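> kindly return the folded structure for what I paste below:
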Amino acid sequence: MASMNTPPTSPSLAFGTQASDGGVPCSSTQCLARDLRRWGNECPKSPCSARGDSDVDERLLCSLAGRGLDLIADAKAHLGTLPVGRGPYCYVYEVLNTGKVIKFPRSKRHSKMVLLEAAVQYTIALQCRHVTPVLAVSYVSKQQFTGLRASECVPGIVMPRMRMDLQRFYQAHDHVEVRRIWWKAAEQTLSCLQSLKTQAFIHGDIKTANILLDFEQEPNFFLADFSTAKKVPRGSRAIRGASIQATMEYCAPETLRDSIESFDTDLYSLGLCLLALITRQEPFRELQQAKNHGTYSVQQSQWLVNAVLKNDPINLNVLSKSLHCQWPDELSFLSLILVKRLPVEDCIVAISRFHR
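Sure, this is the predicted structure:
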C-alpha cells in the first residue's frame, strides 16, 4: 500500500500562480480556487465540521489540492485505458506508474459531491487505519480523460492503488484461502466500523465492492467509497427518512421498511459481506437464481425486498448444508451480527470466543 505520508511536491508539479493562455487553469490549485469562487456561499460543507464551517473545508481541500500528484500540471501523468471501478456518477482510473488511482465525476455537475467525499474520507481516515486514505485532490481535464467536454476540469480523489475488492477476492480464490483470511477480515472491518461509530459517521453503502484488499505479506482490508457517508446528529443513534442510496441486497430490514440508517445497519451490511465470503455469492443471489430458473435481476426487485424483510439472512443465503458443517464457528459468530443484532463493540469482544 502506498504511504499516507506523501512526498513533497516536486518542481515539475509546483503550483502555478498564473493561468495558461485563454485563462485556463494550469494546476489543480487554480482549478479548485476557480470552483470555490464560482460556488461562493454554496461551497461544499463537510459534516466533519460540527459548525458546518465551509472555511474549514476550504482550507482542508486547498491543502490536498495537487499534493504529490497534479494531473493538470504534469503533462507526463496519464490514466490507464480502462476504469478499475465505477459508480453511478463517477469513474476510478489507475494513474500509470504511480501506484495510485483517482476517482472523478463523469461531469462537472457532480464536482461538489466528489470534493465533499474527499473531505469526509480524509478526516475519517486520520483516525482509522482501515479506511482507504486520501492522498491528494487532483483535477482532471479532457487531456487526461476524453469523455469530458473540452472546457471541463473536474476534481478527483487520489488514493493508493489496492489489489482487489472483496468480491473479486472470493471469486478468484478457493475456500482454503478464503478461510485463511476470514477472521482477519472480520477483525479489521469491525474495528473500522467501531472507529466510524466513535466519529459518529454512518457509511451507508457497505458491500463487498466497497471493501478493498491490499497485500504486502498478508492481506489488509480497507473500507472505500464514502459518497453516501452521513454524520449522525449529536445525541442520536440513527438517521430516519433520509434518501437511501445503499445497495438493496445489503440493506437491513429496517432500512427498506422504515428508511432508517444507523451504526447497526452498517454492521448488518458488513455481516452480509462476511457471509458472502462463505457462500461465495452476493446476498440472496443463489436463492433468486433458483427461484427464477437461472435468470437474475436485482433492480427494483420486489422479490428481493420481500426476502430482506423476512429477516432470516443466514438461512436464506446458506443453502448448502455442507457450509454449515465447514464454517460452524464463523456462522455462529455471524448470527450475533445478523440475528441477535449485537452492537459492534460486543461483536469485537466475541471474536476471541470463536477465534483463538
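> from now on I want contacts and neighbour counts done on CA atoms only, so please keep to that.
Noted.
> report all helices and strands that the longest helix anywhere in the chain contacts.
In the chain, assigned by DSSP state H, the helix with the most residues is helix 175-198. Applying 3 or more C-alpha pairs under 8 Å, 6 or more residues apart in numbering; DSSP states H and E, we find helix 175-198 packed against strand 219-223, helix 263-279, helix 344-354.
> buried deepest among those, which one?
Greatest average neighbour count among the helices and strands packed on helix 175-198 goes to helix 263-279 (a mean of 24), per mean count of other C-alpha atoms under 10 Å.
> residue 239 belongs to a strand, doesn't it?
Yes: assignment of residue 239 by DSSP: H, G, I helix; E, B strand; the rest coil places it within a strand.
> do I have it right that it meets residue 260?
Yes: Residue 239 is within contact range of residue 260, at 5.8 Å (criterion: C-alpha atoms under 8 Å).
> between those two, which one's more packed in?
Neighbours were counted for residue 239 and for residue 260 using other C-alpha atoms under 10 Å; residue 260 has more, 20 against 17.
> this structure: strands as residue ranges?
Using DSSP state E, the strands assigned to the chain run over residues 85-86, 90-95, 100-105, 136-141, 153-160, 164-165, 201-202, 211-215, 219-223, 230-231, 238-240, 260-262.
> packing partners of the second one?
For strand 90-95, the helices and strands in contact under the criterion 3+ C-alpha pairs under 8 Å, 6+ apart are strand 85-86, strand 100-105.
> which one of those lies nearest to residue 182?
Smallest distance to residue 182 across these (C-alpha to C-alpha): 23.8 Å, for strand 85-86.
> helices and strands around that closest one, which ones?
strand 90-95.
> okay, the angle between the strand it packs on and strand 100-105?
Orientation of strand 90-95 against strand 100-105 (axes from the mean of the first three to the mean of the last three C-alpha atoms, to 10 degrees) gives an angle of 150 degrees.
> so strand 90-95 versus strand 153-160, what angle?
60 degrees.
> buried stuff in strand 90-95?
Buried residues in strand 90-95, counted by 16 or more other C-alpha atoms under 10 Å: 90-95.
> let's see this one next to it:
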Amino acid sequence: MKMLETRRLLLSLLVALTLVACSDDNAAVHDAGVVDARSSDLVAPKDGAPLPDIDPAKAMLVTIPSGAALCSGFAEGRTWQEELALVGQVQLAAPALILPREEGVAKVPHFVGAVEHSPERQRFTPSGKGAQREAEKQRFGWRYVYTMALAGPVQPAALTVTVTIRGEPTSYPASVSLHTASTKEFGISASAELRLGSGATEIVQRYGLCELGAPEETIEASTAGGDKVRLEVGVGPWFESCFAAGETACLFLTRAEVSVGQAKQVITDRFRLIYVGGHHNWNDEYLILLDPPLGATAALLVKEPPLFSGKPGEVRYLDAALKVTKTEALSWKEL
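Predicted coordinates:
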C-alpha cells in the first residue's frame, strides 16, 4: 500500500514537473514573439529576443527602428501658445510589432516606452501588464488599435496607438520597417492620441511619425537687416496625426536654420519646432525655440505672407518670457 502511494506520489510529481516545463516553454515562446500557446495570440517580440519568421499569409512583422517616436501634430485654430503647451513625443520601445491577419481583441505586451508631454516634458509610462489590441479588417487593408493606461503626473491618462496597413492582402510583405519609405510604398502609418484629465479640462493631442524623410517644402526668408531663417516642413498622414479638416494637410516643422546678426543655429529638436496651421494650411506660423538664446532673443515666430494680401511675411523676436521685443518684415521664398 505504501509502495503504491509512493508510486502515485512520484507519478503526480512527474506530471507536475512536466506541466511546469511546458509552461516555461510557452513563456519562452511568448517572449520570443511567436504564437503564444496559451492564447494563440501574436505579440510584440521582447527586447533582445530574435525576431521570428513570419508567414505573410497570416501576419506581418513591422520592425521599429531604434529611437523611433511619434511627434505631436497641430490642430486647426490653435494658437502658437496652445500648440507649444501641447508639444510632445511618444517613444516606441519594442523592436517590432507582429500584426496578425485575424480580427479580434487581444492583450499584448507594451511596446511604448514613454510619453513626454509639454515643454516641461512631463513623463508618462504605460501601466498594467500590457496593452489591448483590436484588429479590424477594412475594405482596403487592416487597422490595429492599441489602448493603454498611463502612469504620470496627470490622471486619468490614456494613450491610443493606431497602426494602419493599406493595400490588397496579397501585396503585403512578411516584414517591413516602420519608417517613411514603408509608409509610402506599402501604405503603413502609425499615429497616436493622448488623453489627459477628464471633463471640461480634458487635454487631447495627436501624434504622427517623427521621421518623415525628405521635406515636403523648404522655406527661405530674410529681413532687410540680414537675419535669415530656413525652414523644412514635412507631411504626415492626413487626419490621423492632426486635427485637420477638408484639404488641410498634416504638416510638421522638422528643421530650422537661423541667423540672427552674426550668430547661427540649427534646430532639429522637435520640442523646439512648432508648426501652427490654419485651414487649407493658409497663413501658417512657425515657432522656433532657440537653445541657447541668441542674445536677448529666445525664440522666433515666423509668419508667412497673408494670403491674397500682397503683404510680406514677418518675424517676431521673442524674449525668454516669450514676449515680443520687435517685429521685422520678411522676404519669402518657397523652394
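> can you give me the TM-score here?
The TM-score (TM-score structural alignment, normalised by the length of the second structure) is 0.29; 165 aligned residues with a C-alpha RMSD of 6.7 Å.
> what touches both of residue 239 and residue 260 of the first structure?
Taking C-alpha atoms under 8 Å, 6 or more residues apart in numbering as the contact rule, residue 239 of the first structure and residue 260 touch no residue in common.
> of the buried residues of strand 90-95 of the first structure, which is the nearest to residue 125 of the first structure?
residue 92 (19.0 Å).
> distance of that closest one relative to residue 353 of the first structure?
Applying C-alpha to C-alpha, to the nearest Å, the value for residue 92 of the first structure to residue 353 of the first structure is 40 Å.
> what does residue 184 of the first structure give?
According to C-alpha to C-alpha, residue 184 of the first structure and residue 353 of the first structure sit 15 Å apart.
> repeat that for residue 154 of the first structure.
Noted for residue 154 of the first structure: a distance of 49 Å to residue 353 of the first structure, by C-alpha to C-alpha.
> please apply the same query to residue 185 of the first structure.
16 Å.
> likewise for residue 181 of the first structure?
Residue 181 of the first structure is 17 Å from residue 353 of the first structure, where distance means C-alpha to C-alpha.
> one more: residue 178 of the first structure?
To residue 353 of the first structure, residue 178 of the first structure is 20 Å away according to C-alpha to C-alpha.
> for the longest helix of the first structure, buried residues please.
Quick answer for helix 175-198 of the first structure (16+ other C-alpha under 10 Å): 178, 183-197.
> so how many other residues sit close to residue 142 of the second structure?
A count of neighbours around residue 142 of the second structure, defined by other C-alpha under 10 Å, yields 22.
> ok, now residue 217 of the second structure?
Neighbours of residue 217 of the second structure using other C-alpha under 10 Å come to 14.
> I'd say it and residue 252 touch.
No: in this structure, residue 217 of the second structure is not within contact of residue 252 by C-alpha under 8 Å, at 10.3 Å.
> what residues are shared contacts of these two?
233-234.
> I'd assumed residue 11 of the second structure was in a helix, is it?
Yes: secondary structure of residue 11 of the second structure, determined by three-state DSSP: located in a helix.
> how many other residues sit next to it?
12.
> circling back to that earlier point, need the strands of the first structure in a markdown table with distance to residue 305 of the first structure, can you?
Listed next are the strands of the first structure as a markdown table, based on distance: least, C-alpha to C-alpha, whole Å:
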| stretch | distance to residue 305 of the first structure |
| --- | --- |
| strand 85-86 | 25 |
| strand 90-95 | 27 |
| strand 100-105 | 30 |
| strand 136-141 | 38 |
| strand 153-160 | 34 |
| strand 164-165 | 25 |
| strand 201-202 | 22 |
| strand 211-215 | 24 |
| strand 219-223 | 25 |
| strand 230-231 | 23 |
| strand 238-240 | 19 |
| strand 260-262 | 15 |
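> so which of those comes closest to residue 61 of the first structure?
Of all the strands of the first structure, strand 136-141 comes closest under C-alpha to C-alpha, at 7.3 Å.
> what's the neighbour count on residue 149 of the second structure?
Going by other C-alpha under 10 Å, the residues that sit close to residue 149 of the second structure add up to 20.
> so which elements touch the host helix or strand of it?
Assigned by DSSP states H and E, residue 149 of the second structure belongs to strand 141-151. Applying 3+ C-alpha pairs under 8 Å, 6+ apart, we find strand 141-151 of the second structure packed against strand 122-126, strand 131-138, strand 157-166.
> which of those strands sits most buried?
With a mean of 21, the top stretch among those by mean neighbour count (mean count of other C-alpha under 10 Å) is strand 157-166.
> on that earlier part again, could you give the angle of the strand holding residue 149 of the second structure to strand 122-126?
Using the same axes, to 10 degrees, one finds that strand 141-151 of the second structure and strand 122-126 are set 120 degrees apart in direction.
> next, the angle from strand 141-151 of the second structure to strand 131-138.
Using the same axes, to 10 degrees, strand 141-151 of the second structure lies at 160 degrees relative to strand 131-138.
> can you tell me the SS state at the residue lying closest to residue 123 of the second structure once chain neighbours are set aside?
Nearest residue to residue 123 of the second structure in three dimensions, chain neighbours excluded: residue 116, at 4.7 Å (C-alpha to C-alpha, 6 or more residues apart in numbering). Residue 116 of the second structure carries the three-state label strand when classified by three-state DSSP.
> looks like residue 119 of the first structure contacts residue 58 (just checking).
No: using C-alpha under 8 Å, residue 119 of the first structure makes no contact with residue 58, being 9.2 Å away.
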